[in-house]
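Colleague: need coordinates for the following:
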Amino acid sequence: VEARDGGAGPGWRLHAWEHDDEAVVRGWSALFDAWTLLAPVPPAALRGVFTVLAGQAVDQAPQLLSFLHLVDGPVADSELLELLRRGLDERRVGGSGGAGLSPVPHAASAVSAVRGTCREPQIDTPAAPADVAAVLDWMLDGLAAVGAVVRRNDAAELSPLGHWAVRAKLEEICTVAQTAAGHIEQSAYELLNACADYSPGPARAEYRAWVAARPADRAVAELLDAAQGDDALVRGLAFEALRVAGGTAEQAVRAAVDEPVLRPYALLWLAEQSDEGVSPADVLGAEDAAWLWVDTAAAVLDHGETELLVGHVEGASAGDPVRLFARARQSGHPRAASVLTAVSGVHPDPGVARAARRSAFSVHTGGA
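Modeller: Okay, the predicted model is just below:
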């Protein structure tokens, strides 16, 4: 929903759900990631041991979900209890604990509702069976509350949605494992800089792996932060990576429309996501188009052959380069003067070169 005129009305996501089944599933996936927030905290939580076990058990949830996915049928609560107990014991003695499938990437923050904001203490002795049973009950209730697990007759099994979620997370892990160059531990800026030298296919594979290796909202935020820097090429590549993120990035990209540096890229990204087949000319106004032209020309100037600027002019001028240069100098882009100067130095047409030079001079002198 969206706040509107002192009330609330349907938001863009609700409109998308009306005609896009995949959007509904993506929305549910976010709910699945936050399952820890939906289960009522049991009275045992008043004792400190429960808060510690709950935080540790969240890290064991991937193992339980993977087991349920492999069994593909009801599993007795007693068997799940034993699986959880062993996992907690392994963690206590320094075992692998939470390694493997991680279908709850937001668990660290979500479980704060149970364990508070203090650093999690460790349990040096085996947890009491009653405490482990209480934590398991809380976990299964939370997963059932989001529709991922069905509980009946002292047993639990994954729902069709639960199987889909686990399978999707496993596919993400496979994508990460298959990445060729291994940029998943780098920052967004380092990733984009590295992928600047890749062809589109391998670059998309790196983007997919990088996005899959971290919570979606964090990945999107890091990419948008990198896009706001001075490097125009990185900005363009950031939105290529956001295309891999897909609908999970939509809300953040909509907010980015209000950022002048990101606005043209964000508008084009949103238009592509809408699947309405609109052209860039239908999406960008004259000012946005001029700003984007200067920005992409700056990327060419910094990272490509300056001769490519000739084609950049021809592709956007529609036979009227003077008009293009006039809009460029009025765009407010900080690189307008340097781009126009570079064009004037490489364009083979003397008339076009003079027009670019005059526009560059006008930027320097503040002319209209």
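
Colleague: rest of the way, CA atoms for contacts and neighbours
Modeller: Will do.

Colleague: packing partners of the longest helix that the chain contains?
Modeller: Criterion DSSP state H: the longest helix present in the chain is helix 48-71. Helix 48-71 sits against helix 77-92, helix 107-110, helix 112-115, helix 129-145, strand 155-158, helix 160-178, with contacts defined as 3 or more Cα pairs under 8 Å, 6 or more residues apart in numbering; DSSP states H and E.

Colleague: how about that helix: buried residues?
Modeller: Of all the residues in helix 48-71, those buried under the rule 16 or more other Cα atoms under 10 Å are 49-69.

Colleague: report the angle between the axes of that helix and helix 77-92?
Modeller: 120 degrees (axes from the mean of the first three to the mean of the last three Cα atoms, to 10 degrees).

Colleague: so how far is helix 48-71 from its chain's centroid?
Modeller: Relative to its chain's centre, helix 48-71 lies at 25 Å (Cα atoms, centre = their mean, to the nearest Å).

Colleague: repeat for stretch 353-363
Modeller: Chain-centre distance of stretch 353-363: 41 Å, with Cα atoms, centre = their mean.

Colleague: and the contacts of it?
Modeller: 321-322, 325-326, 329-330, 336-338, 340-341, 343-347, 368 (Cα atoms under 8 Å, 6 or more residues apart in numbering).

Colleague: over to stretch 259-279?
Modeller: Contacts with stretch 259-279, where a contact means Cα under 8 Å, 6+ apart, come from 227-228, 235-236, 239, 243, 246-247, 250, 253-254, 256-257, 280, 283-284, 288-289, 291-292.

Colleague: can you rerun that using 6 Å?
Modeller: Applying Cα atoms under 6 Å, 6 or more residues apart in numbering, the set of residues contacting stretch 259-279 from outside is 253, 257, 288.

Colleague: give me the buried positions along that stretch.
Modeller: For stretch 259-279, the neighbour count (16+ other Cα under 10 Å) marks 261-271 as buried.

Colleague: second input sequence below; structure requested for side-by-side comparison:
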Amino acid sequence: MSTIDAMTANPDPAGAPGSGEVPEDVRRLLLRVVKNSDARLEDEVRAWAEEVGPEQAADRLAAFVELADLSPIRQLAFQALTFVGEPGGAAVQRLREHPFTGPFATAWLIQHGHLPDDALGPSDELLAIAESLAAMAAIDAANVVAGLRTTGDGGRQHEVVAQLWRVPHPGVADVLDAVSRAHPDKGLAKEARRSLHKLRSSRG
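Modeller: Modelled structure (predicted):
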């Protein structure tokens, strides 16, 4: 499923019932960027933020991140927060409490000098990896292998795959399945199958 498919097939990607409504203007904005190769996220977001006001833009983007249930959409909205100015920082701080984007929020705050370098712990790092790989798996499972390689050398990749089953993220099963099927390293593919088996066993 492409990001476009995800956004059009699931136009109101809310979380739990009653948790709120996804801001429609944010969905339209992100869909325009995804569908139009000439549309740059930064330019589109800055123009929109000037129209609605930076505070409103930050609040709506944060609400979208909190309610979206698909990793690619969630990550695109999170990236957009970078371009709304100072209010984006407060919104990112709020997103530290989000179960999936929390590590990204922490990393953003570290990068911008709001938190010390050691604020991102090992479990946060693994969750961030799971979120990134889940976004890739949702678009094209073949991308997961390339994404996994960005985590480090072969040993580090084995370590990540071996631990992913412990991460409380709904996309982990798809990630491990993709690695088990597509990774050219047979040992790593086997590790992914073993981790996937542990995940399924732990969920009954």
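
Colleague: please state their TM-score.
Modeller: A TM-score of 0.78 describes the superposed chains when it is computed by TM-score structural alignment, normalised by the length of structure 2; 179 aligned residues with a Cα RMSD of 2.5 Å.

Colleague: could the contacts of stretch 259-279 of structure 1 go into a markdown table alongside secondary structure and neighbour count?
Modeller: Listed next are the contacts of stretch 259-279 of structure 1 as a markdown table, based on DSSP: H, G, I helix; E, B strand; the rest coil; neighbours: other Cα atoms under 10 Å:
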| residue | secondary structure | neighbour count |
| --- | --- | --- |
| V253 | helix | 24 |
| V257 | coil | 16 |
| D288 | helix | 18 |
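
Colleague: what is the burial count for the alignment partner in structure 1 of D185 of structure 2?
Modeller: With TM-score structural alignment as the criterion, D185 of structure 2 lines up with D349 in structure 1. For D349 of structure 1, the count of nearby residues is 10 (other Cα atoms under 10 Å).

Colleague: roughly how far does D349 of structure 1 sit from V343 of structure 1?
Modeller: Look at D349 of structure 1 and V343 of structure 1: by Cα to Cα, to the nearest Å, they are 10 Å apart.

Colleague: likewise for D231 of structure 1?
Modeller: According to Cα to Cα, D231 of structure 1 and V343 of structure 1 sit 19 Å apart.

Colleague: who's more crowded, the two?
Modeller: Between D231 of structure 1 and V343, counted using other Cα under 10 Å, the more crowded position is V343 (28 against 17).

Colleague: what about that one, which helix or strand?
Modeller: In the assignment (DSSP states H and E), V343 of structure 1 maps to helix 336-346.

Colleague: next SSE after that helix?
Modeller: Going down the chain from helix 336-346 of structure 1, the next helix or strand is helix 350-365, by DSSP H and E.

Colleague: now the angle from that next one to helix 336-346?
Modeller: Helix 350-365 of structure 1 and helix 336-346 meet at an angle of 160 degrees, taking the same axes, to 10 degrees as the criterion.

Colleague: which SS class is G229 of structure 1?
Modeller: For G229 of structure 1, the secondary structure call by DSSP: H, G, I helix; E, B strand; the rest coil comes out as coil.

Colleague: can you tell me the closest non-neighbouring residue to it?
Modeller: Computed as Cα to Cα, 6 or more residues apart in numbering, the closest residue to G229 of structure 1 that is not its neighbour in sequence is R235, at 7.4 Å.

Colleague: quick one: map the one you found onto structure 2.
Modeller: Using TM-score structural alignment, the partner of R235 of structure 1 in structure 2 is R74.

Colleague: how much space between the aligned partner of A188 of structure 1 in structure 2 and L61 of structure 2?
Modeller: With TM-score structural alignment as the criterion, the equivalent of A188 of structure 1 in structure 2 is V26. V26 of structure 2 sits 7 Å away from L61 of structure 2, going by Cα to Cα.

Colleague: one more: A162 of structure 2?
Modeller: A162 of structure 2 is 34 Å from L61 of structure 2, by Cα to Cα.

Colleague: the more surrounded of the two?
Modeller: In this view A162 of structure 2 and L61 are compared by other Cα under 10 Å, and L61 has more residues nearby, 28 against 19.

Colleague: what does that one correspond to in structure 1?
Modeller: With TM-score structural alignment as the criterion, L61 of structure 2 lines up with L223 in structure 1.

Colleague: and R166 of structure 2, by the same measure?
Modeller: Matched by TM-score structural alignment, R166 of structure 2 corresponds to Q330 in structure 1.

Colleague: gap between that match and G315 of structure 1?
Modeller: 19 Å.

Colleague: comparing those two, which residue is more hemmed in?
Modeller: A side-by-side neighbour count of Q330 of structure 1 and G315, using other Cα under 10 Å, places Q330 first with 18 against 11.

Colleague: my read: V33 of structure 2 touches A39, true?
Modeller: Yes - V33 of structure 2 is within contact range of A39, at 5.2 Å (criterion: Cα atoms under 6 Å).

Colleague: of these two, who's got more company?
Modeller: Neighbours per residue (other Cα under 10 Å) separate V33 of structure 2 from A39, with V33 holding more: 19 against 13.

Colleague: residue in structure 1 paired with T101 of structure 2?
Modeller: Superposed on structure 1 with TM-score structural alignment, T101 of structure 2 falls opposite L262.

Colleague: what number of residues lie near the nearest residue to D77 of structure 1 once chain neighbours are set aside?
Modeller: Nearest residue to D77 of structure 1, sequence neighbours excluded (Cα to Cα, 6+ apart): A155, at 4.9 Å. Using other Cα under 10 Å, A155 of structure 1 has 16 neighbouring residues.
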